[in-house]
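Novice: Quick one, what's the 3D model for this:
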Amino acid sequence: MAANDWKQKCGSELKLEENNLPMPDTVDWKFVYEKKPLGRNLLKNPSPFGLDQNTPPPPKKELAGMFGAEPPRSEPEGDFSDWTTSEETLPYDTSGIPAGVAICYLPRFSWFTLEQKVDLKEEGFWDELLDDFQPDIAIEDWYEESQLHKSVYVLKVTLLGADGQTVIKEHMLSPEEDQRNDSHTWKRVTHVFSGYGPGVRQIHFLHKLKNRDQIHVTHATGSSVIVRATRSTRP
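Specialist: Here you go, the predicted structure:
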C-alpha cells in the first residue's frame, strides 16, 4: 500500500480528518495505523494487583502475631511486570507518646511505589499532533479507601520532553483519608492535561501506596493514560 493510501486510511478509519488533526505527509502513517495511539490506554499492565474497580477490594488481613495471621512479605502480592517498583520503610512515629511510657508495639509503615514511563513517539504519536494540536491527556486511577493512615495514596504524573528529564507539566495529588469512616470502596482519581505547550514526548506515571507491617496493603487498580482526539484548551 502506498504512503498516501495509509494516510487516507488513518484519516477515515482513525477519524483524524473528522477531528481536524494535523496530517503532514512526513509522518509514517502505516506506523500510526498499526499503533492506533489515540483513545487507548498507554499504560501496560494497568491492574498489577489483579483487582478490578468494579468489584469490592479484598478484605483486610490480620496483623502478624495474631492468631491465624499470615507472616509478613517482602513486598505486596501481584504481577508487577512493566512497572518499576520500590519500597521505602518509614521511621516509627512516636509523636504523642509521653516520655517514660513503655511501648509494647508500634506499627511500621512503608510506601510501595509503582512507576512507568510512556514514550509517545514509540506509541505512534507525531510531532505536529503533540506540538501544534496538543490533544488532551486524560489520567485515571483507582485506589483503596482505608483507615490505615491519614495518607495512603500519592499520585504524580509528569509530562516530559524528548530527553526524559525536562518537565513541561506536572500533576501531583496526596489526598487525606477520613479515618472516622471506612466504607472499604475504591476511590477514583482523575486529571486532564490540556494546553500544556509544545515539546511533550514522554509521560511518567507514578503512584505510591501505603502499607502497614507488610500485612495491611493499600491496593490500586485501573490505572490509565489516554490521549484523546480532542482538546479542551487551545494552545
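Novice: For the rest of this, base every contact and every neighbour count on C-alpha atoms.
Specialist: Will do.
Novice: Report the separation between K208 and R108.
Specialist: Here the criterion is C-alpha to C-alpha, to the nearest Å. By it, K208 lies 16 Å from R108.
Novice: So which of these two has more stuff around it?
Specialist: Neighbour tally, K208 and R108, criterion other C-alpha atoms under 10 Å: the higher count belongs to K208, 24 against 14.
Novice: what sits up against the helix or strand hosting the more buried one?
Specialist: Per DSSP states H and E: K208 is located in strand 202-212. Here strand 202-212 makes contact (C-alpha atoms under 8 Å, 6 or more residues apart in numbering) with 107-120, 148, 151-162, 164, 217-220.
Novice: Off-centre distance for it?
Specialist: Computed by C-alpha atoms, centre = their mean, to the nearest Å, the chain-centroid distance of strand 202-212 equals 7 Å.
Novice: and if you look at stretch 201-211?
Specialist: Using C-alpha atoms, centre = their mean, the distance from the centre of stretch 201-211 to the centre of the chain it belongs to is 5 Å.
Novice: swap in stretch 189-196?
Specialist: The answer for stretch 189-196 is 13 Å, by C-alpha atoms, centre = their mean.
Novice: quick one: contacts of that stretch?
Specialist: Outside stretch 189-196, the residues that touch it by C-alpha under 8 Å, 6+ apart are 134-143, 168-169, 171, 231-235.
Novice: Sitting in helices, which of those residues do you find?
Specialist: Taking DSSP state H, every one of the contacts of stretch 189-196 sits outside helices.
Novice: Another sequence for comparison is provided below:
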Amino acid sequence: YPAKNQQPCSTAGFSSRIRTESCFLCQCSGLRSAVPLAVVEEILLNLPAHQVVRVCRLVCREWKELVDRAAHWRERCRREGIQPQDPSRAPDGWCQFYFLTKKRRNLLKNPRAEDKLQGWKIVQNGGDRWVAEENRNPFPDETVTKCFVTSYGLCLKQQLIDLKKEGYNEAFMDQLQPHIKISDWYAPRFDCGCQYEISVELLDRRKKPICTFQPEKVFFQQWNDEPWCEVSRITLTVQLFPYNQTKSRCYCLCICSALFQMTHVFKDYGPGVQFIRFTHGGVDTQYWAGWYGIRVTNSSVEICPAEER
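Specialist: Take a look at the predicted model:
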C-alpha cells in the first residue's frame, strides 16, 4: 500500500530507503525468537502502518500472520479513531479500509471558491463570465462561505485529477477497485430561471473514458419553490415608495432558496483508471446581464472504502 501523499524519489533516495528498511528487517529478525508474539503485536501496532506492511510482514511466517489478521487492523483503527460510517456493518477488509480512510481527502483543488477561479480550467465562459462571490444564503457547513456563479451564457469549468500524482498508482486502483465518490452542491436564485449540469469521467492513461457519470441537466423555473428539498427561508424588509414620495410602507418579502447536492459513487469500473475529469456549470435561462445563473460550491472527488454509501 502506498504511503499517504507519497512522492516519487530519486535513485539515491530509493537506495537509502532500501538500506534503512533492510537494516530494520535484520533487527526485527533478531528479535523474532526472543519476544513473545503478544509483545510483537503491540510493537507492530506502534510502528507506522506502511513499514509494518513493507518490512515487518516479511520477517517470518508468524509475523506475516499477525499483520494479515483482521484483528490487527481493527485494533489499529480503534486506536486511531477510524470507524466505518455504519458501525454495525464491519468492512470486508480492515487493512484496505484503514489505508483508504487514512488517505481519503478531496482531490479537487479550490472547491469552495476561496481562491477565486484558481485551479480550474475554464471550458465555457459565456455571458459576463464566471465569478466567485460570497454565498447569498447560509450553507449547511458554516465554513463554506463562497461559491462560483454562472452568467447568461453557458459557463463550464473543469479539473483533471492525476491519480498517480495523488498517491494512487495504477496497481493500487486496478487491484483494490476502491469506490470513487463525487459530490457537488448547487443552488438557483429564487428570482431567475437557470440550468445546472455535471459530467465526471474516469479516464485511462491516454485520457480515454472508461466510465462516465453524466445525469440529465437540471432546470429551475423562475420563482422556483421545490417542495421536496430542504428550504431555508429568509425574511427581508423592502421599502417601497409611492409616486408622491411622501409616505413609505414596509413589506416583508419571503425568499425561498434551495440547496441541492448531487452525489454519485463509481463502483466496479474495471482496470486502467488513471485520471478523473470533473466538469460542471450552467447558465441563467432568463438571459439577464450579470450573475443570475446557477451557483456551485463545495465540490469533491474522493477515493473511499467500499463500505461508503
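Novice: Give me the buried positions along the strand holding K208 of the first structure.
Specialist: Q202, I203, H204, F205, L206, H207, K208, L209, K210, N211, R212 (16 or more other C-alpha atoms under 10 Å).
Novice: And the helices in the stretch 201-309 of the second structure, which stretches?
Specialist: For the stretch 201-309 of the second structure, helices defined by DSSP state H, counting those that start in this stretch do not occur.
Novice: quick one: contacts for R233 of the second structure?
Specialist: By C-alpha under 8 Å, 6+ apart, the neighbours of R233 of the second structure are C254, I255, C256, S257.
Novice: In the second structure, what residue corresponds to T185 of the first structure?
Specialist: T185 of the first structure maps onto A258 in the second structure, with residues paired by TM-score structural alignment.
Novice: Now do the closest residue to that match other than its chain neighbours: how many residues are near it, please.
Specialist: Distances taken as C-alpha to C-alpha, 6 or more residues apart in numbering put V231 closest to A258 of the second structure, at 5.0 Å, once the chain neighbours are dropped. As a burial measure, V231 of the second structure scores 15 neighbours (other C-alpha under 10 Å).
Novice: Surely V231 of the second structure and I255 touch.
Specialist: No: counting by C-alpha atoms under 8 Å, V231 of the second structure stays clear of I255, with 9.8 Å between them.
Novice: R201 of the first structure - how many residues pack around it?
Specialist: Neighbour count for R201 of the first structure, taken as other C-alpha under 10 Å: 22.
Novice: Could you confirm R74 of the second structure falls within a strand?
Specialist: No: read with DSSP: H, G, I helix; E, B strand; the rest coil, R74 of the second structure is helix and lies in no strand.
Novice: Next one: the residue nearest to it when sequence neighbours are not counted from A258 of the second structure, what distance?
Specialist: Leaving aside its sequence neighbours, R74 of the second structure sits nearest to W94 (C-alpha to C-alpha, 6+ apart; 5.9 Å). The gap separating W94 of the second structure from A258 of the second structure is 39 Å, by C-alpha to C-alpha.
Novice: As a check, name the ranges of all strands in the first structure.
Specialist: Secondary structure of the first structure (DSSP state E): strands at 84-89, 109-119, 137-144, 153-160, 167-173, 186-193, 202-212, 216-217, 220-227.
Novice: Make CSV from those strands and add distance to C10 of the first structure to it.
Specialist: Formatted as CSV, those follow (distance: least, C-alpha to C-alpha, whole Å):
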stretch, distance to C10 of the first structure
strand 84-89, 34
strand 109-119, 21
strand 137-144, 20
strand 153-160, 26
strand 167-173, 29
strand 186-193, 25
strand 202-212, 23
strand 216-217, 44
strand 220-227, 16
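Novice: To P37 of the first structure, which of those lies closest?
Specialist: Evaluated with C-alpha to C-alpha, those place strand 220-227 nearest to P37 of the first structure, the distance being 7.6 Å.
Novice: now that closest one, how far from the chain's geometric center?
Specialist: Distance of strand 220-227 of the first structure from the chain centroid (C-alpha atoms, centre = their mean) equals 6 Å.
Novice: corresponding residues in the second structure for it?
Specialist: Mapped onto the second structure using TM-score structural alignment, strand 220-227 of the first structure covers residues 296-303.
Novice: Quick check: buried residues in that stretch?
Specialist: Applying 16+ other C-alpha under 10 Å to stretch 296-303 of the second structure flags V296, T297, N298, S299, S300, V301, E302, I303 as buried.
Novice: Could you pull up the residues touching the first one?
Specialist: Translated: V296 of the second structure. Contacts for V296 of the second structure (C-alpha under 8 Å, 6+ apart) come out as C147, F148, V149, D184, W185, Y186, A187, G281.
Novice: which of those also appear as contacts in the first structure?
Specialist: Contacts conserved in the first structure for those, counting by both residues aligned by TM-score structural alignment, their matches' C-alpha atoms under 8 Å: D184, W185, Y186, A187.
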